[in-house]
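Q: pasting the sequence and the predicted coordinates here, then a few questions.
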Amino acid sequence: MSKLKLSPIEDDKPVKLTIELPAAVHRDLAVYAEALAQGTGRDAVDPVKLIPPMLSRFMATDRAFAKLRRLKSKQSA
């Protein structure tokens, strides 16, 4: 099995958001959760819990966003 980009999901105090996802995206999240469980030897997590680390990973690896954050932090300093 290939290495997934997410590590095991940590239990953290959430901030509640309500979103709607296309059914296909939810199905893919469920499959990803199963693959993550197999890869880590843990129980599968609720697919909803995958969304925050996926968004975090996406933003952390987006160069344009990183540049914008640096500019914003310099402006507020």
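A: That came through fine.

Q: going forward, measure contacts and count neighbours with C-alpha atoms only.
A: OK.

Q: got a list of what residue 40 touches?
A: By C-alpha atoms under 8 Å, 6 or more residues apart in numbering, the contact set of residue 40 is residue 8.

Q: now it: how far from residue 57?
A: From residue 40 over to residue 57 the distance is 18 Å, taken as C-alpha to C-alpha, to the nearest Å.

Q: next up, a structure to set beside the first:
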Amino acid sequence: MTKLKLGPIIDDKPVKVTIELPAPLHRDLVAYAAALGREQGQTIGDPTKLIVPMLERFIATDRGFARARRHGSQRAARADAQDA
């Protein structure tokens, strides 16, 4: 079986989010939830619970974003040092 990028979904305090998804993306999300459920041996009743871990994973593995964030932090640190 293929190793999916998401791991087990942690049941956390719910937060209400309203979002509109294109129908094909929603179908893919439902299919991904089913595949992840089979792989992890758990039932994912609400595929929308995958959105947060997917976004977290995407941001964590986006090298360009990490680079931009580091450069932004370095600029902020230099600005703080100049102000001191």
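A: Cool, got the structure. The structure presented is a predicted model; accordingly, all values stated were derived computationally and were not measured.

Q: let me know the TM-score between chain one and chain two.
A: The TM-score (TM-score structural alignment, normalised by the length of the first structure) is 0.87; 77 aligned residues with a C-alpha RMSD of 1.4 Å.

Q: buried ones in stretch 45-54 of the first structure?
A: 45, 47, 50, 53 (16 or more other C-alpha atoms under 10 Å).

Q: could I get those as CSV with distance to residue 23 of the first structure and secondary structure?
A: Shown next, in CSV, are those (distance: C-alpha to C-alpha, whole Å; DSSP: H, G, I helix; E, B strand; the rest coil):
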residue, distance to residue 23 of the first structure, secondary structure
45, 18, coil
47, 12, helix
50, 15, helix
53, 20, helix
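
Q: how about those in CSV, adding distance to residue 29 of the first structure?
A: Shown next, in CSV, are those (distance: C-alpha to C-alpha, whole Å):
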residue, distance to residue 29 of the first structure
45, 10
47, 5
50, 7
53, 12
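
Q: so what corresponds to residue 33 of the first structure in the second structure?
A: Under the alignment (TM-score structural alignment), residue 33 of the first structure pairs with residue 33 in the second structure.
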